[in-house]
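Novice: can you look at this prediction? I've put the sequence above it.
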Amino acid sequence: MYTTIISAEQLLALESSQQPYMVFDCSFDLAQPDAGLQSYRAAHIAGAVYAHLNDNLSAVGEAAESGGRHPLPLMEAFATWLSSVGFANDMQAVVYDRNGVNYAGRLWWMLKWAGHEAVAVLDGGLQAWQAAGGAVNTGIEPHKFSTNFVPAQALTALVATETVVKNLQQPNQTIIDARAAPRYKGEIEPLDPVAGHIPGALNRPFGQNLGPDGKFKPASQLREEFEALLAGRDPATVVHQCGSGVSANPNLIAMEIAGLGHSGLYAGSWSDWCSDPSRPVAKGEEK
């Protein structure tokens, strides 16, 4: 069972094993919502199912499990989608994108949230797969069957806005903001109506978890970097956030790779936080 990351070579070996598995392509572009599907049509891992951030991994309509620009769908709706593409409880899930784990991390987290332990990010994404000689297809994969995916007890913590507010700047909550430094500091804000960050939040842009090859840094290096960022704070108190609960997930995955345990996700993130003008906003660096 792979529960954090899987290499291209390990996925190639999985192809020849008897273990049931399914691969998901989560490539996306916030500025061009159709670009991810177009990239998938052009080339994807043979047999992979496309997971659209807006249509499959976010709530469509009013009912949602969280706020923000990409609200989580109701668990029932998520389970229905998984069943519709043929994903079953006994399968290993492998998720990837072309975007430095930015979007694949969302499905990784959602499957953990649905109680599914056997999910891993393809380390290095599609690029690593092609470099390893893995097969790719074009077009849309034919639909073969449906299943009955049944959610189980969550394996990760979904943190509500009310909890973040209640524990704001308390020692039992350490917020890590995964957005780029200029957005965190409030110097620019291209997506949300208010610039800045949640008071007390630390900043670690999600791309810092990857090396030049697009793969996660070694566990020992990730641990050293997160411990330096936390500066003595308990890793168990960490709540991750970003702009809309998507790019925070690579930080969460990296902490697990580093052996720092499970941490929470504030899925509504900055887009939810700044939607209420009564909530405090900080700018610049945290001292």
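Specialist: Arrived safely.
Novice: drop to CA atoms for contacts and neighbour counts, all remaining ones
Specialist: OK.
Novice: ranges for the helices of the stretch 51-200 of the chain?
Specialist: With DSSP state H, counting those that start in this stretch as the criterion, the stretch 51-200 of the chain has helices at 75-84, 104-113, 125-131, 161-166, 181-185.
Novice: list the contacts of the host helix or strand of S220.
Specialist: Element membership for S220, per DSSP states H and E: helix 219-230. Helix 219-230 has contacts (Cα atoms under 8 Å, 6 or more residues apart in numbering) with 202, 209, 254-255, 257-260.
Novice: could these be laid out in a markdown table, adding secondary structure?
Specialist: As requested, those are exported to a markdown table (DSSP: H, G, I helix; E, B strand; the rest coil):
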| residue | secondary structure |
| --- | --- |
| L202 | strand |
| N209 | helix |
| A254 | helix |
| M255 | helix |
| I257 | helix |
| A258 | coil |
| G259 | coil |
| L260 | coil |
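Novice: now do the closest residue to A93 other than its chain neighbours against Q241, distance only.
Specialist: Distances taken as Cα to Cα, 6 or more residues apart in numbering put V119 closest to A93, at 4.5 Å, once the chain neighbours are dropped. Noted for V119: a distance of 21 Å to Q241, by Cα to Cα, to the nearest Å.
Novice: so for the two, which sits in the more crowded spot?
Specialist: Between V119 and Q241, counting by other Cα atoms under 10 Å, Q241 is the more crowded of the two (30 against 26).
Novice: can you give me the strands in the protein?
Specialist: Assignment of strands within the chain using DSSP state E yields the ranges 5-6, 21-25, 44-45, 49-50, 92-96, 119-122, 136-137, 157-158, 174-177, 202-203, 238-241, 264-265.
Novice: who are the packing partners of the third one?
Specialist: What that stands for is strand 44-45. For strand 44-45, the packing partners by 3 or more Cα pairs under 8 Å, 6 or more residues apart in numbering; DSSP states H and E come out as strand 21-25, helix 125-131, strand 136-137.
Novice: and here is the other one:
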Amino acid sequence: MNAIITASELASELTGETPPVLLDIRWQLSTGKAAGEPAFDGRAEYVAGHLPGAVFVDLDAELAGHAGPDHGRHPLPDLAELGAALRAAGVRADRDVVVYDGGQGWAAARAWWLLRWTGHPSVRVLDGGLAAWQGPLETGTVTPEPGTFTPAPGATGLLDADGAAALARSGLLLDARATERYRGDVEPIDRVGGHIPGAVSAPTTQNVGPEGRFRPAGELAARFKALGATGEPGQVGVYCGSGVSGAHEVLALAVAGIDAQLYVGSWSQWSADESRPVATGPDPQ
């Protein structure tokens, strides 16, 4: 099954006998807003208007564990707590799931990756997010029939710090952050700037067009081939700042037909450990 779905395809599926479960994952990265500027409230945005039947899922509270230097800003959630949250949102193993966010795609990709990694057989991301939807919206909250999905972590698809370092030496490790953070020119969040030695800069923003929708699969495949992806299983990994935008890059790779692993701890975990090496500048090493 495709990793993404268009708004028109979703509109058609929602009229079928077994419409997909819809999860609203609206979220924004906080980098220390100016004093007095209100924090983004995804739940409030959801209540004000969402796709009909969609249920809100909180990325920070339900799709990630507690932040800390040993684990990063968005570590893996406790599986029992994740399962309870997904079942409360109506997720079942025998029913398709479609996830969306406000349009950036990062948060929806994090939900997509987690559901895939924990064994859900059919989950897709709405390409372009809420901004691509042309149908009506509904307000308020939705209380679905409880689901039955029980997360079971997969044997592949996940990297730890040592695995990421090894892949940077023997395969292809992609850094999905902005180029200036990769080079170490600026670092607005973490202890130091730079990148994992051997990692290749591949900003996730270059995977989408001006409207926030994914570039065609052939273009993405050509992009990743030029960066060094061979298509060999187990030879491509991705990291970012904290395992959110990196999930979007894994999704882009899936659209291109390339399997990839995600280093969830990412730079927020790597850079917190002063014993780990840091490379700066435009070159991988």
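Specialist: Received the coordinates, thanks. Everything numeric in this text was worked out from a predicted model, so none of it was measured.
Novice: returning to what we had before: which among the contacts of helix 219-230 of the first structure end up buried?
Specialist: Taking 16 or more other Cα atoms under 10 Å as the criterion, what is buried in the contacts of helix 219-230 of the first structure is 202, 209, 254-255, 257-258, 260.
Novice: so who does G140 of the second structure touch?
Specialist: 46-49.
Novice: now stretch 103-117 of the first structure: which residue numbers in the second structure?
Specialist: Aligned by TM-score structural alignment, stretch 103-117 of the first structure corresponds to residues 107-121 of the second structure.
Novice: so how far is that stretch from its chain's centroid?
Specialist: Offset of stretch 107-121 of the second structure from its chain centre (Cα atoms, centre = their mean, to the nearest Å): 8 Å.
Novice: cool, and stretch 138-157 of the first structure?
Specialist: On Cα atoms, centre = their mean, the centre of stretch 138-157 of the first structure falls 16 Å from that of its chain.
Novice: can you give me the end-to-end span of it?
Specialist: Start-to-end span of stretch 138-157 of the first structure (Cα to Cα) is 37 Å.
Novice: list the buried ones in that stretch?
Specialist: If you call a residue buried by 16+ other Cα under 10 Å, then stretch 138-157 of the first structure has these buried ones: 140, 147, 149-151, 155-157.
Novice: the aligned partner of G241 of the second structure in the first structure: how many residues sit nearby?
Specialist: Aligning on TM-score structural alignment places G241 of the second structure opposite G243 in the first structure. For G243 of the first structure, the neighbour count with other Cα under 10 Å is 28.
Novice: report the contact partners of G243 of the first structure.
Specialist: 69, 179, 192, 268-271.
Novice: if we use 10 Å, what do you get?
Specialist: Contact analysis of G243 of the first structure by Cα atoms under 10 Å, 6 or more residues apart in numbering lists 68-70, 177-180, 183-184, 189, 191-192, 197, 267-274.
Novice: burial count for the alignment partner in the second structure of F206 of the first structure?
Specialist: When the second structure is aligned by TM-score structural alignment, the residue opposite F206 of the first structure is T204. By the criterion of other Cα under 10 Å, T204 of the second structure has 21 neighbours.
Novice: isn't T204 of the second structure right up against G212?
Specialist: No - contact between T204 of the second structure and G212 fails when scored by Cα atoms under 10 Å: they sit 11.0 Å apart.
Novice: how about the strands of the first structure in a markdown table, adding distance to M75 of the first structure?
Specialist: What follows is the strands of the first structure, written out as a markdown table (distance: least, Cα to Cα, whole Å):
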| stretch | distance to M75 of the first structure |
| --- | --- |
| strand 5-6 | 24 |
| strand 21-25 | 18 |
| strand 44-45 | 27 |
| strand 49-50 | 19 |
| strand 92-96 | 18 |
| strand 119-122 | 17 |
| strand 136-137 | 31 |
| strand 157-158 | 12 |
| strand 174-177 | 25 |
| strand 202-203 | 30 |
| strand 238-241 | 20 |
| strand 264-265 | 16 |
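Novice: ends of stretch 63-83 of the second structure, what's the gap?
Specialist: One end of stretch 63-83 of the second structure sits 10 Å from the other (Cα to Cα).
Novice: about what we covered before: can you tell me which of the helices of the stretch 51-200 of the first structure is most buried?
Specialist: Of the helices of the stretch 51-200 of the first structure, the one with the most neighbours on average (mean count of other Cα atoms under 10 Å) is helix 104-113, at a mean of 24.
Novice: tell me roughly how far that one lies from the second structure on average.
Specialist: Superposing on the second structure and averaging over aligned pairs (mean Cα distance after the TM-score superposition for the first structure), helix 104-113 of the first structure comes out at 0.3 Å.
Novice: between strand 92-96 and that helix, find me the angle.
Specialist: Orientation check (axes from the mean of the first three to the mean of the last three Cα atoms, to 10 degrees): helix 104-113 of the first structure against strand 92-96 gives 160 degrees.
Novice: wait, what's in contact with R124 of the second structure?
Specialist: Under the criterion of Cα under 10 Å, 6+ apart, the neighbours of R124 of the second structure are 1-6, 20, 22, 96-100, 108-109, 111-113, 115-116, 251.
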